[in-house]
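Trainee: structure for this input, please:
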Amino acid sequence: MLCYVVFNAVQVMVWWIFDSSNHFWPIWSIVAWGIGLMFHIWGVSRPARVG
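Mentor: As a prediction, this is how the structure comes out:
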């Protein structure tokens, strides 16, 4: 989770400092990685099936 936050914060800073366009391109990795992270957390935290 810390890697997700740090890496995406760095991407946003790079976009903010170096990109002159108004297209917020870091959104693609934030959303895609966030969906994967959400499914991982959901799979780890739900109770195990018995039977």
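Trainee: C-alpha only now, for contacts and for neighbours.
Mentor: Noted.
Trainee: tell me where the protein has helices.
Mentor: Secondary structure of the chain, counting by DSSP state H: helices at 2-18, 27-45.
Trainee: I have a second one here; can you model it like the first so I can compare?
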Amino acid sequence: MAVYVGMLRLGRLCAGSSGVLGARAALSRSWQEARLQGVRFLRPSGEKLAHQGV
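Mentor: Next up, the predicted model:
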């Protein structure tokens, strides 16, 4: 959860820059990857489902 909060802070810092779209895309991708890893960690039996989503 702390990592997610850190990404939110980074997003806010980048929000005022001209690269806001790139920052949002990077945050979105990082969050999706972190969520997939979290699902695999919490639910090992759902690993096949996670691979299908990729």
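Trainee: just give the TM-score of the two.
Mentor: TM-score for the superposed chains, counting by TM-score structural alignment, normalised by the length of structure 1: 0.57, backed by 45 aligned residues with a Cα RMSD of 2.5 Å.
Trainee: tabulate the helices of structure 1 (a markdown table), appending mean neighbour count.
Mentor: Output for the helices of structure 1, formatted as a markdown table (neighbours: other Cα atoms under 10 Å):
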| stretch | mean neighbour count |
| --- | --- |
| helix 2-18 | 13 |
| helix 27-45 | 12 |
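Trainee: could you list every residue that touches residue 10 of structure 1?
Mentor: By Cα atoms under 8 Å, 6 or more residues apart in numbering, the contact list for residue 10 of structure 1 is empty.
Trainee: centre of the chain to stretch 21-39 of structure 1, how far?
Mentor: Centroid separation for stretch 21-39 of structure 1 versus its chain: 6 Å, with Cα atoms, centre = their mean, to the nearest Å.
Trainee: need the residues that contact that stretch.
Mentor: 1, 4, 8, 11, 12, 15.
Trainee: can I get the residues you listed in CSV with distance to residue 46 of structure 1?
Mentor: As requested, the contacts of stretch 21-39 of structure 1 are arranged in CSV below (distance: Cα to Cα, whole Å):
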residue, distance to residue 46 of structure 1
1, 18
4, 21
8, 26
11, 31
12, 32
15, 36
